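> how would this look folded up:
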Amino acid sequence: MGLDWLPGNKPKPGYETEFRTIVQTLLWDKVAKSDRARVSSGRWSRFREIFAGPAPSEAESRALRQRYDEIGISAYETLNAPRVGYDPIADDWAEQMHAARNIEKPLEVWRREMRGYYVVSLVPPCDGIPFYSNGAMADYVERFSFRGQFLKSCSPVIGNRLLESSYEVKFAPDLSRFGTDLLASADTYARTNNLKMPATSPDDCDSPEGQLHIVAAAGRWCQFWGDRGHFLEPYF
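Alright, predicted model coming up:
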């Protein structure tokens, strides 16, 4: 499967500390060591019990996930993605899909079942919906995910430190800085090798120009989501 980056929820105002702790609990094995040290001390005794013992039980994880959703704002909401049953443009999309896929269910039944579905393909182009994504081909990630696995072929541009860091949870400020670091590494590599930053993806993504395009796209993705308060959830 490899590495995909997901823009995790961002906390609703007033829930920042609780939200961060929930994320650090659920994604403990993907959190940087410095963040583990911060959260495993202080007043969060219940979470310390979880850290000190086995992984959270299924019931505990389910409860934390529910709370995560309750106090979080999703990437869909940040993108203002149209929803079936709420936005006419999404209802039109559902009608077109019903016809294009020759769905046997009556249209009204189909639309009722699809109510609430976010149609990311109707969101205007932006850096938060990257060219390099498994979302267009696989159903386990959404279109706004970034295919971080491509960075493995870009080590000449980003080096080992940034590559290893790409497998760790990054909260909003760190995610924005990570994006800045990625863009700086691409700029340095381009100037050192007398290359121009390609405006579109080259045919050969493993070429120096292809690597530059991947890294720059990754940097802009990180800045887009980090600047809007979301964290990076590495999925692998």
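
> all contacts plus neighbour counts: C-alpha atoms, from now on.
Will do.

> Touching, G179 and A217? I think so.
No. Applying C-alpha atoms under 8 Å, one finds G179 not in contact with A217, separated by 9.3 Å.

> In the helix or strand that contains V157, which residues are buried?
Remark: V157 resides in helix 155-165, with elements defined by DSSP states H and E. Neighbour counts over helix 155-165 (16 or more other C-alpha atoms under 10 Å) mark 157-158, 162-163 as buried.

> Just send those back as CSV, with distance to R67 too.
Below are the buried residues of helix 155-165 laid out as CSV (distance: C-alpha to C-alpha, whole Å):
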residue, distance to R67
V157, 39
I158, 36
L162, 32
L163, 32
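
> ok, so of those residues, who is nearest K33?
If you rank the buried residues of helix 155-165 by distance to K33 using C-alpha to C-alpha, L162 comes first, at 15.4 Å.

> Please give me every residue in contact with the closest one.
Applying C-alpha atoms under 8 Å, 6 or more residues apart in numbering to L162 gives the contacts L182.

> now it: how far from G226?
Relative to G226, L162 is positioned 16 Å away (criterion: C-alpha to C-alpha, to the nearest Å).

> can you check R48 too?
According to C-alpha to C-alpha, R48 stands 27 Å off from G226.

> Looking only at neighbour counts, state which of these two leads.
G226 (24 against 15; other C-alpha atoms under 10 Å).

> Could you look up the SS state of the more buried one?
helix (DSSP: H, G, I helix; E, B strand; the rest coil).

> which residues does it contact?
171-176, 232.

> this one as well, want them side by side:
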Amino acid sequence: MHGFLLCCFFAVLFAGLLNLFKDCFSEEIFGIITNVSIALAASIFVSFLWNKVIFDATKHYKKSGILDYFDDFSKVEQKLKKEFRNCKNIEIFFMYGSTFLNSNSSLIKEALAKKNNVITFMLADKENPFLKSYQNYWEYPPGRFEELIDTTVTNLIKWHQDIPSHERAQLFIYKYTKGCFTYSYYKIDDKIYFVPNKAVSEKTFKPITVFARKTTDSNCLYQRVTREKDAMISTNELSQIYPT
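Below is the predicted model:
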């Protein structure tokens, strides 16, 4: 706003100076100077406004921490695989995760075998009241989601307990007991891959993914998701089942 007022002030000042020296030039020369000056002033003004728009947008996205967008989660998986090998904290929130575990089992086992790692998985409770609605909407056979959830939990615990206690990471597993799944996310150290659930039942549609980093702003995407998770734990919407 201050910059805009400054531009207006200088425009008025320049117009006044032009008028002051009007008698020093012929009418033709003065007309040329005036037209060129107006064109330059308009160019500077438009450039200022455009730079301000870019600056405001950059500032907004810098606060949010958002750095990238993917139109298909499959494009993210290669990045996740690289980051799994070098991280210390992993936090994953999804409905049942069987596809993710099947394609990344070796990486998860590798992460579980690093003593200083802290790994948290959060997935649906079999008694979650919304689970059957999702199962019907996506045309899964009755009881299929429950089987997938059991398999995920069983595999994670087995992989963890197969590692000697003095060598393995800390593993925490939570069940999401009450709410509906509007998104999933994958937090790796100070980064987050946020995946809104698709609204369409058609399986060929793949969910999008937003990539962001943690920033100092308390309302950045990373911090907001973290606060929501902490709130769900405090109200027992996320209930710890491992370690018991």
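
> Tell me how they score on TM after superposing.
Remark: TM-score between the superposed chains equals 0.25 [TM-score structural alignment, normalised by the length of structure 1]; 106 aligned residues with a C-alpha RMSD of 6.2 Å.

> on that earlier part again, narrow the contacts of G226 of structure 1 to those in helices?
Using DSSP state H, the subset of these located in helices is 172-176.

> Can you give me the neighbour number for R62 of structure 1?
Neighbourhood size, R62 of structure 1 [other C-alpha under 10 Å]: 13.

> Show the contacting residues for F178 of structure 1.
By C-alpha under 8 Å, 6+ apart, F178 of structure 1 lies in contact with 219, 222-223.

> Which members of those are positioned in helices?
Short answer: these in helices (DSSP H) are 219, 222-223.

> now the contacts of G226 of structure 1 as JSON lines including distance to P208 of structure 1 and neighbour count?
Putting the contacts of G226 of structure 1 into JSON lines (distance: C-alpha to C-alpha, whole Å; neighbours: other C-alpha atoms under 10 Å) gives the following:
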{"residue": "F171", "distance to P208 of structure 1": "30", "neighbour count": "21"}
{"residue": "A172", "distance to P208 of structure 1": "29", "neighbour count": "23"}
{"residue": "P173", "distance to P208 of structure 1": "29", "neighbour count": "16"}
{"residue": "D174", "distance to P208 of structure 1": "27", "neighbour count": "17"}
{"residue": "L175", "distance to P208 of structure 1": "25", "neighbour count": "25"}
{"residue": "S176", "distance to P208 of structure 1": "24", "neighbour count": "26"}
{"residue": "L232", "distance to P208 of structure 1": "26", "neighbour count": "25"}
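
> which one of the residues you listed is nearest V109 of structure 1?
Looking across those and measuring by C-alpha to C-alpha, the closest to V109 of structure 1 is L232, at 36.4 Å.

> doesn't V23 make contact with the closest one?
No. Counting by C-alpha under 8 Å, L232 of structure 1 sits too far from V23 to count as a contact (10.6 Å).

> What residues does S185 of structure 1 make contact with?
Per C-alpha under 8 Å, 6+ apart, neighbours of S185 of structure 1: 157-158.

> gap between it and R161 of structure 1?
Distance of S185 of structure 1 to R161 of structure 1, computed by C-alpha to C-alpha: 11 Å.

> could you point out which element follows the helix or strand hosting L49 of structure 2?
Secondary structure assignment for L49 of structure 2, by DSSP H and E: helix 27-64. Downstream of helix 27-64 of structure 2, the first helix or strand assigned by DSSP H and E is strand 66-70.

> Measure how that following strand sits relative to helix 27-64, angle-wise.
Here strand 66-70 of structure 2 runs at an angle of 80 degrees relative to helix 27-64 (axes from the mean of the first three to the mean of the last three C-alpha atoms, to 10 degrees).

> buried ones in the helix or strand just after strand 66-70 of structure 2?
Downstream of strand 66-70 of structure 2, the first helix or strand assigned by DSSP H and E is helix 77-84. Going by neighbour count (16+ other C-alpha under 10 Å), the buried part of helix 77-84 of structure 2 is 80, 84.

> What of stretch 34-53 of structure 2?
For stretch 34-53 of structure 2, burial by neighbour count (16+ other C-alpha under 10 Å) applies to 34, 37, 41, 45.

> Just the closest of the contacts of F178 of structure 1 to S61 of structure 1, please.
Looking across the contacts of F178 of structure 1 and measuring by C-alpha to C-alpha, the closest to S61 of structure 1 is C222, at 26.8 Å.

> give the contact list for E91 of structure 2.
Contact partners of E91 of structure 2, counting by C-alpha under 8 Å, 6+ apart, are 119-122, 186-188.

> And those, which two are furthest apart?
Distance extremes for the contacts of E91 of structure 2: the farthest pair is M122 and I188 at 14.3 Å, using C-alpha to C-alpha.

> Compare neighbour counts for those two and give me the winner.
In this view M122 of structure 2 and I188 are compared by other C-alpha under 10 Å, and M122 has more residues nearby, 25 against 20.

> all helices for structure 1, in order.
Along structure 1, counting by DSSP H, helices occupy 16-26, 33-39, 45-52, 58-70, 75-79, 88-100, 107-113, 155-165, 172-192, 208-227.

> Using a markdown table, lay out these together with distance to D4 of structure 1.
Shown next, in a markdown table, are these (distance: least, C-alpha to C-alpha, whole Å):
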| stretch | distance to D4 of structure 1 |
| --- | --- |
| helix 16-26 | 17 |
| helix 33-39 | 21 |
| helix 45-52 | 25 |
| helix 58-70 | 20 |
| helix 75-79 | 15 |
| helix 88-100 | 27 |
| helix 107-113 | 29 |
| helix 155-165 | 13 |
| helix 172-192 | 15 |
| helix 208-227 | 11 |
